[in-house]
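A.B. asks: Whatever this is, show me its structure:
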Amino acid sequence: MCGSLLVALGLAACGSGSSTGTDSTAAAGSATEAAASKPAGEPIKLMAMEAYTEPASGLEDPHFDAGQARVEAVNAAGGIDGRPLELIKCDTKSDPNLAAACARQAVEEEVVAVVGPAVFNATSAYPILEKAGISQVGGSAADQVEGSSPISFPFTSTVTQIAGVPRALVLDGAKKMGAIIPKFPGSEQVVQGLEQLVPHLGIELGEVEQLPFDTVDFAPAVAKALSGGADSVLVFFPGPNQATAIKAVKERDPSAKVGTLNVYVTPEVIEALGPDAEGLVAAAAGLPASASSPGMDEFNAEMDKYAPETPRVDGAVFLWAAVYAVEGILKQVQTIDAKAVTAALGKQAKLETGGIIPPLDTTVPGPVPGFPRVFNPTTVPVRIEAGEAQMMEPKNPFFDPFGGPPPSAGGAKGGA
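C.D. replies: Below is the predicted model of the structure:
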């Protein structure tokens, strides 16, 4: 549907043009090959800056150990030019003052990049990082700061994942979907965007209900969302009430299909849903841990060795992939510092993440009006089976809901 425009979600249909730039394919390579001499010298520092202990975000703290697992593997293989990697953990707690403090710490510690799926309070942290030339890699752009800053190299965006949910519902056999979303500044634009996008994905859009974040009784909204013959509901309600909203749909109509964002299908949500979690469909930001691909196999091997107890959710995969991507850049630059890393990141025709998402072309703006740094418009439709996200289209897992050309990253094998 190239030519259609999802104005409200900030995403356009047409893909970007051709360009030239550096190819980081295989730049990182396998960090788990033969053991090398122990790295020495001054460590090369990265920072994982996230709201680790903020429950309102709907995300838990499964991420850091995944990034640390990659760092351990890199160091076991000899580090970067004989120097060890170091990953610093900084908890913003969704507090803008703490986010700024983390950014200042990144400057003081001379980190070469901030890595991971979420900064939170980017408006506080980014001005400090921008002044120091420190990039943020692997984020999920949630606002125009993360979507437009020259230091931002996100792997996905919240609106991209919302736009991917209808595809998962269509694959599940849905014909008409309602939606339940939180009411926030810009939520009306999300509704307008869904109205433009959904008809092009083979599904009809019914009633869209916007509710306050502190809603606990979802029954009236569910009744409206399932009215008019709707057989499915998009539920995007980040936070502790995500499971409550999904259960309300199932209580109203046990046969109704539910779609959401996989990043919010945490182990805690799956446990709270119980049997209702089985068959839930979602849009994942990248390959789920159940997939079998060279990069994901490497991720799982390193997690088995260094972080076997850490849940292998989207956030964990993305932090690992962010370290992987920066590792590849560090092997390209002549001078290892933040500004050199940021400059090199901006010249990548194929920035590799181990195949977790399609290679990123950072040399041209992404297809998102107002969000030019969102280089990847794809999502991966998944279904929850026995508590794990499984790909719904394993032969071609990456789906672009905005009608761009098919990604060239290739397929992946489904999990067992």
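A.B. asks: going forward, measure contacts between C-alpha atoms and count neighbours the same way
C.D. replies: Fine.
A.B. asks: Name the SS class of A282, please.
C.D. replies: Secondary structure for A282, judged by DSSP: H, G, I helix; E, B strand; the rest coil, is strand.
A.B. asks: surely I180 meets V208?
C.D. replies: Yes: applying C-alpha atoms under 8 Å as the test, I180 and V208 come out as touching, 5.9 Å apart.
A.B. asks: what's the overlap in contacts for those two?
C.D. replies: By C-alpha atoms under 8 Å, 6 or more residues apart in numbering, I180 and V208 have these common neighbours: A225.
A.B. asks: Another sequence for comparison is provided below:
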Amino acid sequence: MTGKRRTSTRSTFLPRSFRFTRSVRATALSAGALAACVSLAVGCGVVPGITGGSGDDPIVVMTWAPEGTSATNKPGMPAFALAYARWVNANGGLNGRKLKVLTCNDHNDTVSAAACARRAVKEHAVAVVGSYSQHSDAFFPHLEGAGIPYIGGYGVTNAEFTSPLSYPVNGGQPSLLAGLGKELGATCGPVSLVRPDTIAGDTLPPMLNAGLTAGGHAKAKDQRAPEDATEYSTQAEAAVENVTGDSAGDGKGCVVTALGDRTATFMDSFRRTREDYPDVRTGTVLGSVDQTVINAAGAASGPFEGAYVTGWYPVTSDPAWAPMKKVISEEAFSDTRIDPTDTGVQTTWIAYTVFRQAVESLDGGEVTADSVRGALDDGLKVTTGGLTPTLRWEFTDQLASIGFPRLVNADVTLQAVQKGRLVAAKKGFVDVTKTLEKADVD
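C.D. replies: Here you go, the predicted structure:
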């Protein structure tokens, strides 16, 4: 292990704790907590239960994500949310009403995340839609106290799969790693997982190992790494040694990276280390890599060539993304923050698809946090044009037994890097529900 072990900073992917027991959350906040102001720019809380509005007032929602930080940043998510609002409003609005999107930078810290949530309460947002934050313990109490639904988070925290006010559209990192492990189990020699050296990072190996075990493979060797380092030569050397030191691997092991935005930095170091071991392959998950990262690493001549990559959604070239691309083309063509290959942007599109169908199901009735949540809780089936299976949120899902009662979509897609391009390796989705049920999380 290198560097100082951090215990209070959350990883790019999973929460500080992954006990897989359903958390018991308070359903209301104290008046004092709700009234706590951070600044005039951020706002402060108000008494829960008054969000929403009717008549000709705009429908207010919020999208937040970290921007300009030293860890993972998702500026495309709020940028796309604003573009989506412009597009909706130019095409008649939602049930004839304008959509107003508030955006907020959570700065990858608890104070800002809580401030964003308080602003959503103050400004009467009826939902937080298509957002990214690692700090659910800071923002969920405020949303829960005001009854504001959290639609389409990125799946980076345990609470997103436990809170009754959360409506996730994908299976988060657990599904991606389980799906990747299952595929690598049939094709790799020894496997080494390079993941954040944090308490949250400690929860990643069981997910990958669940997939490897399902594929008849031994567990991965665990390689910790700082999540905000500027180079990873020591970790890259250790990872290669982990998969080449075993004669059974015959130099054909696989290195799996789950470092979020720092994956590209790791690959710079790994590419040099790998020169003496050309048969060592790589595997990763979308969110840690996209086409731009593959290009920067050398495309067809780089270390990602031949790599398996699991994602939540179809490849960007799939025709199902045409409606999202139309919005970008019409309302944000020159906005470099919005990349249609970015899984954050894709998640925001799907989350707004959910929100739109929830509002339309109200048939022109009052749009409030309560009514939107009620529509989703009453069994509304949301279709996403083939980007996900039909979504419906219930607490009776199979994964409730391991503490994921809100994880309703455990489907992943298998992609691969061929000739420097990210393409579909298998048609359709792979359901990893059964694999996740067998995860060793004790």
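A.B. asks: what's the TM-score here?
C.D. replies: In this superposition the chains share a TM-score of 0.79, using TM-score structural alignment, normalised by the length of the first structure; 365 aligned residues with a C-alpha RMSD of 2.9 Å.
A.B. asks: what about the strands in the stretch 251-400 of the first structure?
C.D. replies: Here the stretch 251-400 of the first structure has its strands, by DSSP state E, counting those that start in this stretch, at 257-261, 281-284, 348-350, 380-385, 388-391.
A.B. asks: Report the secondary structure state of the residue lying closest to T203 of the second structure once chain neighbours are set aside.
C.D. replies: Among residues not flanking T203 of the second structure along the chain, F18 sits closest, at 6.2 Å (C-alpha to C-alpha, 6 or more residues apart in numbering). Under three-state DSSP, the three-state class of F18 of the second structure is coil.
A.B. asks: N158 of the second structure versus F18 of the second structure, what's the distance?
C.D. replies: Using C-alpha to C-alpha, to the nearest Å, one obtains 7 Å as the distance from F18 of the second structure to N158 of the second structure.
A.B. asks: Of all the strands of the stretch 251-400 of the first structure, which one is nearest F155 of the first structure?
C.D. replies: strand 281-284 (11.7 Å; C-alpha to C-alpha).
A.B. asks: Tell me which residues are up against the closest one.
C.D. replies: Taking contacts as C-alpha under 8 Å, 6+ apart, the residues outside strand 281-284 of the first structure that touch it are 161-162, 164-165, 168-169, 172, 257-263, 314, 379-384.
A.B. asks: For it, grab the matching residue range in the second structure.
C.D. replies: Per the alignment by TM-score structural alignment, strand 281-284 of the first structure matches residues 308-311 in the second structure.
A.B. asks: Near the residue nearest to T203 of the second structure, how many other residues are there?
C.D. replies: The local packing of F18 of the second structure (other C-alpha atoms under 10 Å) involves 19 other residues.
A.B. asks: Please determine how far it is located from D137 of the second structure.
C.D. replies: Where D137 of the second structure is concerned, F18 of the second structure sits at a distance of 13 Å (C-alpha to C-alpha).
A.B. asks: helices or strands next to the helix of greatest length in the first structure in the packing?
C.D. replies: Ordering each helix of the first structure by length in residues (DSSP state H) puts helix 314-330 first. Taking 3 or more C-alpha pairs under 8 Å, 6 or more residues apart in numbering; DSSP states H and E as the contact definition, the neighbouring helices and strands of helix 314-330 of the first structure are helix 64-76, strand 113-115, helix 338-345.
A.B. asks: now stretch 189-203 of the first structure, how far from the centre of its chain.
C.D. replies: Centre-to-centre, stretch 189-203 of the first structure and its host chain are 21 Å apart (C-alpha atoms, centre = their mean, to the nearest Å).
A.B. asks: about what we covered before: nearest to P150 of the first structure, of the helices and strands packed on helix 314-330 of the first structure?
C.D. replies: Across these, P150 of the first structure has its closest neighbour in helix 338-345 (8.7 Å, C-alpha to C-alpha).
A.B. asks: and the closest one, which stretch of the second structure?
C.D. replies: Counting by TM-score structural alignment, helix 338-345 of the first structure pairs with residues 369-376 of the second structure.
A.B. asks: Now do the SS call for the nearest residue to N242 of the second structure once chain neighbours are set aside.
C.D. replies: With C-alpha to C-alpha, 6+ apart as the criterion, N242 of the second structure has its nearest non-adjacent residue at 6.3 Å, and that residue is S192. Under the three-state scheme (three-state DSSP), the conformation of S192 of the second structure reads as strand.
A.B. asks: S192 of the second structure is in contact with A238, isn't it?
C.D. replies: No: using C-alpha under 8 Å, S192 of the second structure makes no contact with A238, being 9.1 Å away.
A.B. asks: Let me see the ranges of the strands in the stretch 51-200 of the second structure.
C.D. replies: Listed in chain order, the strands of the stretch 51-200 of the second structure (DSSP E, counting those that start in this stretch) span residues 59-65, 99-105, 128-129, 150-151, 166-167, 191-196.
A.B. asks: so how far is the first residue of stretch 87-100 of the first structure from its last?
C.D. replies: With C-alpha to C-alpha as the measure, the ends of stretch 87-100 of the first structure fall 18 Å from one another.
A.B. asks: contacting residues around the most centrally placed residue in the second structure?
C.D. replies: The residue at the geometric middle of the second structure, judged as the C-alpha nearest the mean C-alpha position with C-alpha atoms, centre = their mean, is Y154 (2.6 Å). If you count contacts by C-alpha under 8 Å, 6+ apart, Y154 of the second structure has them with 130-133, 168, 170, 172, 344, 347.
A.B. asks: Recalculate using a threshold of 7 Å.
C.D. replies: Y154 of the second structure makes contact with 131-132, 172, 347, according to C-alpha atoms under 7 Å, 6 or more residues apart in numbering.
A.B. asks: Repeat that for A425 of the second structure.
C.D. replies: The neighbourhood of A425 of the second structure, defined by C-alpha under 7 Å, 6+ apart, consists of 414-416.
A.B. asks: are any of those buried, and which?
C.D. replies: Taking 16 or more other C-alpha atoms under 10 Å as the criterion, what is buried in these is 414-416.
A.B. asks: Next, format these as CSV and append distance to T273 of the second structure.
C.D. replies: Output for those, formatted as CSV (distance: C-alpha to C-alpha, whole Å):
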residue, distance to T273 of the second structure
L414, 27
Q415, 25
A416, 22
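A.B. asks: Which one of the helices and strands packed on helix 314-330 of the first structure lies nearest to G133 of the first structure?
C.D. replies: Smallest distance to G133 of the first structure across those (C-alpha to C-alpha): 5.1 Å, for helix 338-345.
A.B. asks: Now which residue in the second structure aligns to V137 of the first structure?
C.D. replies: Counting by TM-score structural alignment, V137 of the first structure corresponds to I151 in the second structure.
A.B. asks: Identify the residue of the first structure aligned to T162 of the second structure.
C.D. replies: Across the alignment, which pairs residues by TM-score structural alignment, T162 of the second structure is matched by S148 of the first structure.
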